[in-house]
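[1] Mind looking at a prediction? Sequence and model below.
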Amino acid sequence: MTDSDRPILIAPSLLSCDFARIGEEVARVEAGGADWLHVDVMDGHFVPNLTIGPPIVKAIHAAARIPLDVHLMISEPVRYAEAFVDAGAHVLTFHWEVTGAAGTGAAIEAIRATGVPAVGISVNPDTPVEPLEPFLDSLDLILVMSVFPGFGGQKFIPEVLTKVRRLREMGFEGLIEMDGGVAPATIADCAAAGTDAFVAGSAIFGSEDVAATMKEMRRLAAEGRQTAAI
């Protein structure tokens, strides 16, 4: 797949929305042109924060018209995978830091067996991507964290862009997603490195005009790709 064939997917992170009005917030970003809804699941163990479980994901799914991109920042992703798929996850991503080389293959198989359309793995900013090489053909998506997981609103870590480029050099042809500090000021560099899906929380939900912000981010991502291709 060439860069021109790759999608540009904007995935607003619901962690930054107004949870008291979550149905309205979902509708607002859908109307603004969002491709996916990014749902962060945290267990207070793998990361020092607690967010939502399958019942809330199910409620979001009932309100949504676009796919749910569910990011499991939890210590037991395989144990809970089926519950989140039943709740409506379209993409289900777990962390390499939880499974490591010994457990990743089995985790991919177990999550794939739930029937979820897409299986992803995530790496933290200080985790190299080279150990993922044996699993590249069995993954649909790799999520590169550009902040340390657990809380929204952190500053983008530009050094992670080398990992995106490395994944493409290693031959990964699936989707690469970037999460953390993605905004109009950073999205072009992410796209130029080879990123397809862009998770943005405060940059979108903190904007006065979410449609205009997402349109501008999509334009900047396309320009970033074109610049890299020259």
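    In hand now; what should we look at?

[2] Only C-alpha atoms from now on, for both contacts and neighbour counts.
    Will do.

[3] Tell me how far the nearest residue to Glu133 once chain neighbours are set aside lies from Gly194.
    In this structure, Glu133 finds its nearest non-sequential neighbour in Met170, 7.2 Å apart by Cα to Cα, 6 or more residues apart in numbering. Between Met170 and Gly194 the distance is 12 Å, computed by Cα to Cα, to the nearest Å.

[4] Alongside the first one, take a look at this:
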Amino acid sequence: MVTNPLDYVEPLAKAGASGFTFHIEVAKEYWQELVDRIKTRGMRPGVALKPGTPVEEVYSLVEGENPVELVLVMTVEPGFGGQKFMPDMMDKVRLLRKKYPSLDIEVDGGLGPSTIDMAASAGANCIVAGSSVFGAAEPAQVISILRKSVEVAQ
């Protein structure tokens, strides 16, 4: 999470990024300009929600004339790895999936073999996993478990 995402669009595009997800909490005043700039640079725009932000905050970004293509529901507070998954964030995922059946819905924070089924069954189809993969004795096995859960839920 950065405080001025506009400053990062150009450098990330030059570095070859294919997507750019920003936090709604820091871009409320200029999100449309940000989405336009992201798309102009050939990247896929996404918006992230911290746990305390109501899901309704992103509706206008998904329904806008030039919409975001992904909503990331944070299942921990942004800032550091290894935090505990917040299952109550799955309500946001379920609401988004019901309202936008074809939207890419990503979850980030505390995802691993013990929490993936909850996220996938709520409607998440994109998963961010850090500690559970990089801290595993067999990272490929964990990735396989995560992937299979999402595929089965769809």
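    It's in. All of these numbers come straight from a predicted model, not from anything done at the bench.

[5] With neighbour numbers in mind, choose between Met170 and Gly194 of the first structure.
    Gly194 (25 against 14; other Cα atoms under 10 Å).

[6] just to revisit the earlier point, show me what the residue nearest to Glu133 of the first structure aligns to in the second structure.
    For Met170 of the first structure, the aligned position in the second structure is Lys99, judged by TM-score structural alignment.

[7] Tell me the helix or strand right after the helix or strand where Val107 of the second structure lies.
    Using DSSP states H and E, Val107 of the second structure sits in strand 104-108. Remark: after strand 104-108 of the second structure, the chain's next helix or strand is helix 116-122, criterion DSSP H and E.

[8] name the helices or strands packed onto that next one?
    Identification of packing neighbours for helix 116-122 of the second structure by 3 or more Cα pairs under 8 Å, 6 or more residues apart in numbering; DSSP states H and E yields helix 90-99, helix 139-153.

[9] mean deviation of that helix from the first structure?
    When the first structure is superposed, helix 116-122 of the second structure averages 0.6 Å from its matched positions, counting by mean Cα distance after the TM-score superposition for the first structure.

[10] corresponding residues in the first structure for that helix?
    Helix 116-122 of the second structure corresponds to residues 187-193 in the first structure, going by TM-score structural alignment.

[11] what residue of the second structure is the furthest out?
    Ala137 (25.9 Å; Cα atoms, centre = their mean).

[12] Report the separation between that residue and Leu111 of the second structure.
    For Ala137 of the second structure, the distance to Leu111 of the second structure - Cα to Cα - is 16 Å.

[13] middle-most residue in the second structure, spatially?
    Short answer for the second structure (Cα atoms, centre = their mean): Leu72, at 2.1 Å.

[14] Is that residue in a helix, a strand, or coil?
    Assigned with DSSP: H, G, I helix; E, B strand; the rest coil, Leu72 of the second structure falls in the strand class.

[15] Now check the first structure for the residue matching it.
    With TM-score structural alignment as the criterion, Leu72 of the second structure matches Leu143.

[16] which residues touch its match?
    Thr93, Gly120, Ile121, Ser122, Val123, Ile176, Glu177, Met178, Asp179 (Cα atoms under 8 Å, 6 or more residues apart in numbering).

[17] what does stretch 138-145 of the second structure contact?
    Gly112, Pro113, Ser132, Val133, Ala136.
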